[in-house]
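Peer 1: After the sequence you'll find the predicted model.
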Amino acid sequence: MITNILIPTDYSEASFNALETAIVIAKRNNAAIQIVHIDDTAYTAEETYPIKNATQIGHAIADNIKQRHGIETTVFFKEGFIGPTIAKLALEMKPDLVVMGAYGASGHRDYFIGSNSYYTIKHACCPVLIVPEGKRWQDFNKVLFPIRPTLGGFKKYQYISDLVIKIYPDCNFELLGISIDRKDQDVKQVSEIADEMKSTWKNAVQYAVSYSFGKNIAEEVLDKADKTAPDMLVISSTVDVANKQFFIGPFSQRIINHARMPVLCVFRTPDN
């Protein structure tokens, strides 16, 4: 159950876009929204200035969400380094999901995914949904979900698929089985994982399975995303060969950096 969503904002177009997505998810789950604006002007070497009337803007946004959507909404104002502050707030508030713009909470100052988004994904105690600019993302009909047979992988995949269904109950999964050097064995295991996951879904979720046998997992996933145009891409630590707990390796980073659709990043689950 998604009951609490944390949304960092710098009042940029990217963060407002993420907020719109979070509102839709909150309404579907009767969840509360917690907005946080972080002033990092005293913590960066760049010449930046605090946003004028940031407090008034934040309260106005929260009031508007309450009035228009009937969602319980609170707003917080903090000072500090943005990434660590978000991760600390997530630990304290225990949200079920963090939703943030593709360029994180520092807007144009970040390159690609941005240091703040990267830090949040790596250190937050819950899944993080990264929402790109340029389009309103509200319906997630088609979800691309790369899976790779690993020890204990099924339990994580089951948790992730259940989370996706809570975000959008009418989704359909495109399961992309990843194999690097154990083609026949991995195909068999991916098929078994898909069947077992399907048996746990209570609603009529549909899925299809395809396979990738290339050495560069990131390029294979991005190529698949370009061809199938999913509404959401899901990644976890199992995408990277090292498969270390909480590990965000080069494959994951490249996928997040270059995906043209929202990316749900799940590097921690309730069991770890």
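Peer 2: Sure, I can see it.
Peer 1: only C-alpha atoms for contact and neighbour calcs from this point on.
Peer 2: Noted.
Peer 1: The residue located most distally from the centre of the chain sits in which helix or strand?
Peer 2: Most distant from the centre of the chain: residue 184, at 31.2 Å, with distances by Cα atoms, centre = their mean. Secondary structure assignment for residue 184, by DSSP states H and E: helix 183-200.
Peer 1: neighbouring contacts of that helix?
Peer 2: Helix 183-200 has contacts (Cα atoms under 8 Å, 6 or more residues apart in numbering) with 147-149, 154, 157-158, 161, 175, 177-179, 205, 209, 211, 213.
Peer 1: Ok, stretch 157-166 next?
Peer 2: For stretch 157-166, using Cα under 8 Å, 6+ apart, the contacting residues are 1, 2, 28, 29, 147, 171, 197, 200, 201, 266, 269.
Peer 1: List the contacts of the fifth one.
Peer 2: Residues touching residue 147, when contacts are defined by Cα under 8 Å, 6+ apart, comprise 157, 175, 176, 177, 178, 190, 238, 239.
Peer 1: Cross those residues against helices and list the overlap.
Peer 2: Among those, the members falling in helices (DSSP state H) are 157, 190.
Peer 1: could you dump the contacts of residue 147 to a markdown table with neighbour count and distance to residue 166?
Peer 2: Formatted as a markdown table, the contacts of residue 147 follow (neighbours: other Cα atoms under 10 Å; distance: Cα to Cα, whole Å):
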| residue | neighbour count | distance to residue 166 |
| --- | --- | --- |
| 157 | 23 | 14 |
| 175 | 22 | 18 |
| 176 | 20 | 21 |
| 177 | 24 | 23 |
| 178 | 26 | 25 |
| 190 | 24 | 23 |
| 238 | 27 | 22 |
| 239 | 25 | 22 |
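Peer 1: Take this one as well and set it beside the first:
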Amino acid sequence: MKTSIIHKILVPIDYSEASTNALRLAIAMCQRHKAQLRLLHIINSSRYSVNSIAFGADSWVSIPLEEAVDADVRQLRQWAEEKLHDQSIQYSVECRAGATTDCLVEAAEEFGTDLIVMHAQTTSGFLQYVLGSTTYHVIKQAPCPVLTVPEHAQINAFHEILFPVRPVPGAITKYNLARTIAQRNRAHLTVLGLFNQESSEIIKRLGTVVLSLNKLLAKDAIDAQVLLSQSDSAVKTVLEQAEERQADLIIITADNATSEHRLFRGPFFKQLINRAPVPVLSIKPRLPVTKANAQDKPLPILPTFRQFLPALPG
């Protein structure tokens, strides 16, 4: 088994049941990957810049922000000791004041975070296409992958991992992290290739990605299978396959690409996170997704893969 690439995990804490569930999963991951844990509580600084507390009958005493942060650090440390006193992991706590996304991203950079584990509320309907949640902006700006845990999900380990593959630049980037998670959990991994018949170039590009993954899976001796699915809705297909296979983790490429093709309309990762009932690991591609990248000439498909695909023109 190769050395884990997860050494430091950051978890934002707001004392809710949802963040406690995210912490429970992060603790289990720290134990499996022998990683350090950092708990972060973010304070709304405006709460202390204008508010005061009653003192006596007629007087008021303002609370300096520094004192508020110190008080919150003490509260977080006491809370962490109650949750982690019997866990064999290294951990530390931190409080920051400011905007949630900015504080979380800055803390991740300074801590050298390999993975952020945070809770995410699930939504549905038209709002999933137009609203930018804190989770969405954290994923876009974070220097590392982000594992989002639905607010009511209570998961400590992964047994079935769904690995959707789309023909977008950087789609194979997420494999290294998927491999280490699968190995540490001794999980089964299902690669799900998504395509439609609107473009033979898309199918060819997908074929190249899946062939590369097949070689890596065989080399690393991962318990895995490869499936291909023709669909007009990537999100719907992924959710259906996750339910059918009882997946407890979905690993996706977090790109902002949209497409004229119906299969990939809208930010794929945002829709999926909003609707998935299980944790979703979002990994940004190393290369920026641009129009030029999306139109690169695809590499030829090896003959051994053609048996899985519909007949291609030419």
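Peer 2: Sure, I can see it. Worth saying up front: this structure is predicted, and the values here are computed from it rather than measured.
Peer 1: if we can go back for a sec, need the contacts of stretch 157-166 of the first structure in JSON lines (columns: distance to residue 230 of the first structure and secondary structure).
Peer 2: Rendered in JSON lines, the data for the contacts of stretch 157-166 of the first structure read as follows (distance: Cα to Cα, whole Å; DSSP: H, G, I helix; E, B strand; the rest coil):
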{"residue": "1", "distance to residue 230 of the first structure": "24", "secondary structure": "coil"}
{"residue": "2", "distance to residue 230 of the first structure": "22", "secondary structure": "coil"}
{"residue": "28", "distance to residue 230 of the first structure": "20", "secondary structure": "helix"}
{"residue": "29", "distance to residue 230 of the first structure": "22", "secondary structure": "helix"}
{"residue": "147", "distance to residue 230 of the first structure": "16", "secondary structure": "strand"}
{"residue": "171", "distance to residue 230 of the first structure": "10", "secondary structure": "coil"}
{"residue": "197", "distance to residue 230 of the first structure": "20", "secondary structure": "helix"}
{"residue": "200", "distance to residue 230 of the first structure": "23", "secondary structure": "helix"}
{"residue": "201", "distance to residue 230 of the first structure": "20", "secondary structure": "coil"}
{"residue": "266", "distance to residue 230 of the first structure": "18", "secondary structure": "strand"}
{"residue": "269", "distance to residue 230 of the first structure": "24", "secondary structure": "coil"}
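Peer 1: which one of the residues you listed sits closest to residue 127 of the first structure?
Peer 2: Set against residue 127 of the first structure, the nearest of the contacts of stretch 157-166 of the first structure by Cα to Cα is residue 266 (4.7 Å).
Peer 1: contacting residues around the closest one?
Peer 2: Counting by Cα under 8 Å, 6+ apart, residue 266 of the first structure has contacts 121, 126, 127, 128, 160, 234, 235, 236, 237.
Peer 1: do residue 96 of the first structure as well
Peer 2: Going by Cα under 8 Å, 6+ apart, the list of residues near residue 96 of the first structure reads 2, 3, 4, 5, 126, 127.
Peer 1: redo that, cut-off 7 Å
Peer 2: Neighbour list for residue 96 of the first structure: 2, 3, 4, 5, 126 [criterion: Cα atoms under 7 Å, 6 or more residues apart in numbering].
Peer 1: Next, give me the two most distant ones among the contacts of residue 266 of the first structure.
Peer 2: 121 and 160 (15.0 Å).
Peer 1: what about the two, which has more around it?
Peer 2: Neighbour tally, residue 121 of the first structure and residue 160, criterion other Cα atoms under 10 Å: the higher count belongs to residue 121, 25 against 21.
Peer 1: Let's verify the more buried one: helix, strand, or coil?
Peer 2: Recorded secondary structure, residue 121 of the first structure: helix (DSSP: H, G, I helix; E, B strand; the rest coil).
Peer 1: nearest spatial neighbour of it, skipping sequence neighbours?
Peer 2: Nearest residue to residue 121 of the first structure in three dimensions, chain neighbours excluded: residue 128, at 6.0 Å (Cα to Cα, 6 or more residues apart in numbering).
Peer 1: was I right about that neighbour contacting residue 102?
Peer 2: No: with contact defined as Cα atoms under 7 Å, residue 128 of the first structure and residue 102 do not form a contacting pair (11.0 Å).
Peer 1: Which residue of those two possesses the greater neighbour count?
Peer 2: Neighbour totals were compared for residue 128 of the first structure and residue 102, and residue 102 leads with 28 against 25 (other Cα under 10 Å).
Peer 1: Under the alignment, what does the more buried one map to in the second structure?
Peer 2: In the second structure, residue 102 of the first structure lines up with residue 120, judged by TM-score structural alignment.
Peer 1: Leaving out chain neighbours, which residue sits closest to its match?
Peer 2: Residue 120 of the second structure sits nearest to residue 150 (Cα to Cα, 6+ apart), 5.1 Å away.
Peer 1: which residues touch the equivalent of the one you found over in the first structure?
Peer 2: With TM-score structural alignment as the criterion, the equivalent of residue 150 of the second structure in the first structure is residue 132. By Cα under 7 Å, 6+ apart, the residues touching residue 132 of the first structure are 14, 101, 102, 260, 261, 262.
Peer 1: ok, residue 132 of the first structure to residue 262 of the first structure distance?
Peer 2: To residue 262 of the first structure, residue 132 of the first structure is 6 Å away according to Cα to Cα, to the nearest Å.
Peer 1: again, but for residue 17 of the first structure
Peer 2: Look at residue 17 of the first structure and residue 262 of the first structure: by Cα to Cα, they are 11 Å apart.
Peer 1: Find the helix or strand that the residue nearest to residue 204 of the first structure when sequence neighbours are not counted is a member of.
Peer 2: Nearest residue to residue 204 of the first structure in three dimensions, chain neighbours excluded: residue 170, at 8.0 Å (Cα to Cα, 6+ apart). Residue 170 of the first structure is part of no helix or strand, with elements assigned from DSSP H and E.
Peer 1: Quick check: residue 170 of the first structure touching residue 141?
Peer 2: Yes: using Cα under 7 Å, residue 170 of the first structure is in contact with residue 141, at 6.3 Å.
Peer 1: Which position in the second structure pairs with residue 209 of the first structure?
Peer 2: Per TM-score structural alignment, residue 209 of the first structure is aligned with residue 226.
Peer 1: corresponding residue for residue 13 of the first structure in the second structure?
Peer 2: Under TM-score structural alignment, residue 13 of the first structure pairs with residue 17 in the second structure.
Peer 1: quick one, strands of the stretch 101-250 of the first structure?
Peer 2: Here the stretch 101-250 of the first structure has its strands, by DSSP state E, counting those that start in this stretch, at 128-131, 142-147, 172-178, 206-212, 232-236.
Peer 1: For the corresponding residue of the first structure for residue 26 of the second structure, what is the enclosing helix or strand?
Peer 2: For residue 26 of the second structure, the aligned position in the first structure is residue 22, judged by TM-score structural alignment. Secondary structure assignment for residue 22 of the first structure, by DSSP H and E: helix 13-29.
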